[in-house]
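# Curious how this folds, go ahead:
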Amino acid sequence: MVTATVIGMVEPPYLAATRESYDTVAVDYAELVGDALTSMPLTRAMLAAFAELVQAAGQGPVADIGCGPGHVAAHLNALGVPVFGIDLSPKMVEVARRRYSGLRFEVGSMTALDLKDGELGGVIAWYSTHHIPAEQLPTVFAEFHRTLAPGGHLLLGTHVGDEHRHLQHAYGHPVSIGSYLRPPDRITELLAEAGLVVTARLLEEPGEGQKRQHVCLLARKHGSS
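Here you go, the predicted model:
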């Protein structure tokens, strides 16, 4: 088996396993979540607030990191936000390109973004950072901080918990995906350590389509344009 490298370093096994798993489920995953936002009014409100803040600042495009099949990027685009997507899974990127041919989607890892310092007006990470082990999460948040312009905004959505689960079956397929759930306060602390200050949070209880609590965190990079 050929081992991939990231910035001259051997790729961690969890990244390879996550990529392979999402390559496997890409088509079925897209069918399941493609219209999910239509039944999530509070989430749409957070996305709308994020879009308004990014547009008002006018500092650059938004990167949807871990974009999956592209539905969140497409929603932001419909709100008038310049946006592109990045995902670890080439198959997910293929699905996103087919579904939303007018948008740009690229293969990449949130642990080492191929983006310039301060290039982005916004970053959105929608249910993607929970696949990152605790020891690697500061690296990811540092990448978000590096690529954001001063005063740029981050919107992070994730499941809430305090446990590590290893998924071996998902969306009708065998997979090997780690899911590292954290309390919102801990995520807020790690973001602050990276220079990203949380300005708002939305904590939703389990409900229709959701088996556990989930949180949206809106954060801002120190400084101004």
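# Could you use CA atoms for every contact and neighbour count after this?
Fine.
# separation between the residue nearest the centre of the chain and Thr5?
Nearest to the geometric centre of the chain sits Ala125, at 2.1 Å (Cα atoms, centre = their mean). Going from Ala125 to Thr5 by Cα to Cα, to the nearest Å gives 23 Å.
# Equivalent analysis for Pro150, please.
30 Å.
# Settle it for me: which of those two has more neighbours?
When neighbours are counted by other Cα atoms under 10 Å, Pro150 and Thr5 differ, and Pro150 comes out ahead with 19 against 10.
# Now show me the structure for the sequence below, then we'll compare the two:
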Amino acid sequence: MIEPDFLHTTRTGYDAWAVPYAELFANRLDDYPLDRAMLAAFAEFVRADGGGPVADLGCGPGHVTALLHSLGLTASGVDLSAEMIAIARKAHPELRFDQGSMTALPLDDGELGGILARYSIIHTPPERLPEIFAEFHRVLAPGGHLLLAFQALDDPTQLAEAFDHKVALAYRWSPGRVADLLRERGLVEVARLVREPDEDDERGFQQAHLLARKGEPAAFRRPLPTRRKNSA
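The predicted model follows:
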């Protein structure tokens, strides 16, 4: 099978940038408490729904995979880049890391309790995004959760807008339009966080996090607690 150009370009770019990327992002989450809060909430949702295995897709050097592991999840990583996978395996030998693509994950149907795709859909051409989300739906178990993070586009009339990226052409996405695409593939939005740009971000991009669930949102399937009437 011929590999799509965007996958080849992305793999080649991250292979070349693997070492400086790993150094740059090793402790980056320390500066983003809201990002850590969304990761913690994702972990809690997965544990509450049975604690099935979680895949960190586009795991890079594995630092976020290790964080998920520290939050009590059975976490593994998948990345296009062989160089990134090599760094992740060396840094976190206790965890599993595999080379692979989000377009055809090396996973069985319904195998996962959760998926993290943190800034890993940004190099996907807009017309291929539904295919990616269909693959996420395939490998998630019923009730499984997905957490996406990406640069946000604040124009709801557009799905995506291309921007320059050091590694490969990238896209920022409309959170609302992404949520619509997820719902069309059976992944229902549970929560959304959009934080304002960093002070040193010259591009001024908002950052979005979307938490979704395969099937109905958890709030609709769990019975509300019964209130007791006050005794006379």
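# Got a TM-score for the two of them?
Overlay of the two chains. TM-score (TM-score structural alignment, normalised by the length of structure 1): 0.89; 209 aligned residues with a Cα RMSD of 1.4 Å.
# in which helix or strand would I find the residue nearest to the centre of structure 1?
strand 120-126 (DSSP states H and E).
# Show me how far the next helix or strand after that strand is from its chain's centre.
On the C-terminal side of strand 120-126 of structure 1, the nearest following helix or strand under DSSP H and E is helix 137-147. Centre-to-centre, helix 137-147 of structure 1 and its host chain are 12 Å apart (Cα atoms, centre = their mean, to the nearest Å).
# what does helix 137-147 of structure 1 correspond to over in structure 2?
Taken onto structure 2 by TM-score structural alignment, helix 137-147 of structure 1 occupies residues 129-139 there.
# Stretch 11-21 of structure 1 now?
So stretch 11-21 of structure 1 sits over residues 3-13 in structure 2, by TM-score structural alignment.
# My understanding was that Leu217 of structure 1 contacts Leu202; is that so?
Yes - taking contacts as Cα atoms under 8 Å, Leu217 of structure 1 lies within contact range of Leu202: 6.6 Å.
# Same drill for those two, tell me which one is more crowded.
Leu217 (22 against 16).
# The more buried one -> structure 2?
In structure 2, Leu217 of structure 1 lands on Leu210 (TM-score structural alignment).
# I figured its match was touching Glu189, is that so?
Yes - the criterion here is Cα under 8 Å, and Leu210 of structure 2 meets it with Glu189 at 7.0 Å.
# Met110 of structure 1 corresponds to which position in structure 2?
Match for Met110 of structure 1 (TM-score structural alignment): Met102.
# I should have written Glu52 of structure 1 there, sorry.
So Glu52 of structure 1 corresponds to Glu44, using TM-score structural alignment.
# burial count for that match?
By other Cα under 10 Å, neighbour count at Glu44 of structure 2 equals 15.
# before we move on, what about Arg185 of structure 2?
20.
# What lies in contact with the match of helix 137-147 of structure 1?
With contact meaning Cα atoms under 8 Å, 6 or more residues apart in numbering, stretch 129-139 of structure 2 is reached by 102-105, 107-112, 115, 121, 181-182, 185-187, 214.
# hang on, the earlier thing: give the contact list for the match of Met110 of structure 1.
57, 132, 135-136.
# and what of Tyr171 of structure 2?
Tyr171 of structure 2 neighbours (Cα under 8 Å, 6+ apart): 122-125, 151, 160-163.
# Quickly name whichever of the residues you listed is closest to Trp173 of structure 2.
Using Cα to Cα, Ala160 comes nearest to Trp173 of structure 2 of the contacts of Tyr171 of structure 2, at 4.5 Å.
# in what helix or strand does the counterpart of Ala88 of structure 2 in structure 1 lie?
Under the alignment (TM-score structural alignment), Ala88 of structure 2 pairs with Ala96 of structure 1. Ala96 of structure 1 belongs to helix 90-99 when assigned by DSSP H and E.
# mean shift between the top helix by length along structure 1 and structure 2?
Determined from DSSP state H, the single longest helix within structure 1 is helix 13-33. Superposing on structure 2 places helix 13-33 of structure 1 at an average distance of 0.4 Å from its equivalents, by mean Cα distance after the TM-score superposition for structure 1.
# counting contacts, what elements does that helix pack onto?
Under the contact criterion of 3 or more Cα pairs under 8 Å, 6 or more residues apart in numbering; DSSP states H and E, helix 13-33 of structure 1 touches helix 90-99, strand 173-181.
# and it, how far from the chain's centre?
With Cα atoms, centre = their mean, you get 14 Å for helix 13-33 of structure 1.
# ok, and what's touching the helix or strand following it?
Once the chain leaves helix 13-33 of structure 1, the next helix or strand it forms, by DSSP H and E, is helix 41-57. Contacts to helix 41-57 of structure 1, defined as Cα under 8 Å, 6+ apart, come from residues 37, 62, 76, 79-81, 121-122, 152-155, 202, 216, 218.
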